[in-house]
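Peer 1: coords below, sequence missing:
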């Protein structure tokens, strides 16, 4: 794959030295297949293991990848602007499919390795595993396509640029603080409505708790066995290694075995608050739809109710209807997982990108300001205006102007309104003669 990529790049970037460079690259490609075994053999002879050789090769690959980005990235961006939009969209879809396949493969490998070659994998949960795998592919594909949209991609590039330029340690600290306020505490929702904040917090923590319990169990990363010397003691295994012990009929056992019930009650509480708000808030009622607003609540409600019904059947009904409820619960969970990449649930994965947007906003406030070409007042950050001028032509809007003001975005909002009013007045005067 590497040689093929190089042979595609050579004619593009070195058209006049195509024969010479192609010969050199071909020779290096042959040498590339010759040296790694020697390098791995050297490490095995000297150290008795080969993993340092793989680590060294990975480091070399990372350095070459960085050098390639420094040399060819600007040229690639210039060429991308000349590519037809249809071809660009096709390339984005192919790229997204490749990323989705890669991360799905990584997940499958993690399941196999984490469950000790499927030794601790529960076959009864295989249907959930396949649903998660399909959902992973869909989420990564959708996210990759979304991140390549011109406005999103500008923020994506600018965020990583600021992360490097402003200092990794400093920026990482800011991102951690932003994650605490915007992802965990969700204070921006509390500023809008305390009811919405309580609703989001209950649904958020209920779903997080359910995922933290369910996914490791489904993947076989966590399993429980009875202690050989005491049948009333359970041993928790993490990736096949003993990670803790607890006695049955204790508070710890109650929390572990009924953690999903706790998460279900949290989600049901959040759903109740959501329905209460949607029945009373006229603004929400005006824009709500079945697919985007009620269908996610219906899925969460069905999952929570059928999950609690399993506990009721096991604890108080002697297992009556357990098989039927288990199948019904599986259907609801699978439906939610398959809905994950396409519906409102997808904003769960979009929300962390908001941290990069906040980082850009802070950098813009601290940096140079954009001065209005008409009144001379600062109206926005220069970085934001330049990004806006760059991305608007990519989505089909041309705001370039003739005269001293080269672009409509170089005017502040007040001057834009004045300009529109003056233009309308001029047209009216011309129409009236």
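Peer 2: Structure received. The shown structure was predicted, so the numbers you read here are calculated from the model rather than taken from an experiment.
Peer 1: CA only for contacts and neighbour counts going forward, please
Peer 2: Noted.
Peer 1: host element of the residue nearest the centre of the chain?
Peer 2: In the chain, the centroid-proximal residue (C-alpha atoms, centre = their mean) is residue 349; its distance is 4.3 Å. Assigned by DSSP states H and E, residue 349 falls within helix 347-350.
Peer 1: In contact with residue 172, which residues?
Peer 2: residue 163 (C-alpha atoms under 8 Å, 6 or more residues apart in numbering).
Peer 1: 7 Å instead?
Peer 2: By C-alpha atoms under 7 Å, 6 or more residues apart in numbering, no residues touch residue 172.
Peer 1: And the strands in the protein, which stretches?
Peer 2: Per DSSP state E, the chain carries strands over the ranges 222-227, 230-238, 241-247, 369-371, 378-381.
Peer 1: any chance of these in TSV, plus distance to residue 39?
Peer 2: Output for the strands of the chain, formatted as TSV (distance: least, C-alpha to C-alpha, whole Å):
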stretch	distance to residue 39
strand 222-227	38
strand 230-238	35
strand 241-247	33
strand 369-371	54
strand 378-381	52
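Peer 1: Figure out which of these is closest to residue 332.
Peer 2: Closest to residue 332 of these, according to C-alpha to C-alpha: strand 222-227, at 23.4 Å.
Peer 1: Check the offset of the helix holding residue 349 from the chain's centre.
Peer 2: 6 Å (C-alpha atoms, centre = their mean, to the nearest Å).
Peer 1: Same list (the strands of the chain) but as TSV, adding distance to residue 104 and mean neighbour count.
Peer 2: Shown next, in TSV, are those (distance: least, C-alpha to C-alpha, whole Å; neighbours: other C-alpha atoms under 10 Å):
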stretch	distance to residue 104	mean neighbour count
strand 222-227	20	17
strand 230-238	22	16
strand 241-247	25	14
strand 369-371	44	19
strand 378-381	40	17
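Peer 1: want to compare, so here's the second one:
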């Protein structure tokens, strides 16, 4: 029995119908897909202009037939009571309700109608099948946070049981806890790993220190899916080496579902089945493939709540090799609010700053994790966990690298910590600016 599909149907999510619709979309040739795509864009705009008072007010004085005239929606626009944003005929009792992670600093509650939510899951099921992973029969090792209140805790454990997964809490990544995780892999026939990038990388570093290749002690393991946080190339190589399995990069958002998923050819395929993805400049103008800009997404099926030209807060690049029905995400650079502003006026993506530092201070595996915080325009603090304090030589190397790749005259403060602060969901925010 497929417990996962059954649990969706019991809760009113028509997964069978959603799978059929998904298959129909994916069977379209390129020309038919173009027509489908334009039709769905116009349909969802017309629907919300007619049935959603919030969107009707938000998009007033625009031409619904001129896509580029439609306003771009931000998270700030949605930070108001959910009841104000629901379409006519939808209530909190007949929709799927969830909350964004808050990693952008702007959390809000959102809704999806039940078919839209089922279609989201159909998309995940389809992509996992690329790697012969089945939601019901493939055992998942899950590296996520878990609510600590009693009700939330047991709710997640029940969902884990229905989804055939075992959850490793990422709130404790000490060597003693990582050792317990390793023992669980020895005794459990896991088929794949799924979870936050930073915590999975920490597990891989532990295996490296112990000179252990994971699939030699858990031979059923055949894939690892990392999500929610940036995956750097050096970390991907580490994961491939220590796990001995393919590493799959997933990009999604709670309010939208799956945005991009890496295929077996190492291409990051954008979900164009039920989403319309644009790359826009600072003035909301579409950019050609190959140029860096803001990732703006439209949910083509969510009738309960409008996500039309919704600025997710991320920066990325679409490949020039992309086709209309096969968009390839070439690069995910980071969040728009993770920008370092320097004294000279220069701006740099915070993760660029992080990456420069990472290449210098992690080369001997002494430093387990670190985060960077911009405290003033010329002052940055690097908090790190390590077995030994950074030497003066290592600190000097970091300062030289930052001066070379960014600019001279910056003040860098180093602080060794026992643990780093994670969000209440277990995510590690690698760069933060207080400006």
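Peer 2: Perfect, thanks for sending it. Source: prediction; values computed, not measured.
Peer 1: Do you know the score for how well these two fit?
Peer 2: The TM-score (TM-score structural alignment, normalised by the length of the first structure) is 0.21; 146 aligned residues with a C-alpha RMSD of 6.8 Å.
Peer 1: Of all the strands of the first structure, which one comes closest to residue 295 of the first structure?
Peer 2: Here strand 222-227 is closest among the strands of the first structure (C-alpha to C-alpha), at 31.7 Å.
Peer 1: how about the helices of the stretch 151-300 of the second structure, start to end?
Peer 2: Per DSSP state H, counting those that start in this stretch, the stretch 151-300 of the second structure carries helices over the ranges 175-187, 197-209, 214-217, 233-243.
Peer 1: possible to save these as JSON lines with mean neighbour count?
Peer 2: What follows is those, written out as JSON lines (neighbours: other C-alpha atoms under 10 Å):
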{"stretch": "helix 175-187", "mean neighbour count": "15"}
{"stretch": "helix 197-209", "mean neighbour count": "21"}
{"stretch": "helix 214-217", "mean neighbour count": "18"}
{"stretch": "helix 233-243", "mean neighbour count": "17"}
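Peer 1: Same list, those, but as JSON lines with distance to residue 380 of the second structure please.
Peer 2: Shown next, in JSON lines, are the helices of the stretch 151-300 of the second structure (distance: least, C-alpha to C-alpha, whole Å):
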{"stretch": "helix 175-187", "distance to residue 380 of the second structure": "29"}
{"stretch": "helix 197-209", "distance to residue 380 of the second structure": "21"}
{"stretch": "helix 214-217", "distance to residue 380 of the second structure": "37"}
{"stretch": "helix 233-243", "distance to residue 380 of the second structure": "24"}
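Peer 1: To residue 39 of the second structure, which of these lies closest?
Peer 2: Smallest distance to residue 39 of the second structure across the helices of the stretch 151-300 of the second structure (C-alpha to C-alpha): 36.8 Å, for helix 197-209.
Peer 1: Residue 93 of the first structure reaches residue 146, doesn't it?
Peer 2: No - using C-alpha atoms under 7 Å, residue 93 of the first structure is not in contact with residue 146, being 10.1 Å away.
Peer 1: Any idea which of the strands of the first structure gets closest to residue 191 of the first structure?
Peer 2: Nearest of the strands of the first structure to residue 191 of the first structure, taken as C-alpha to C-alpha: strand 378-381 at 23.6 Å.
Peer 1: Run through the neighbouring helices and strands of that closest one.
Peer 2: With contacts defined as 3 or more C-alpha pairs under 7 Å, 6 or more residues apart in numbering; DSSP states H and E, strand 378-381 of the first structure has these neighbours: strand 369-371.
Peer 1: Please give the centre-to-centre distance between the strand it packs on and its chain.
Peer 2: 33 Å.
Peer 1: Show me what that strand packs onto, helices and strands only.
Peer 2: strand 378-381, helix 382-391.
Peer 1: Can you say which of those is nearest to residue 63 of the first structure?
Peer 2: helix 382-391 (29.1 Å).
Peer 1: list the buried ones in the closest one?
Peer 2: Buried residues in helix 382-391 of the first structure, counted by 16 or more other C-alpha atoms under 10 Å: 382, 383, 384, 385, 389, 391.
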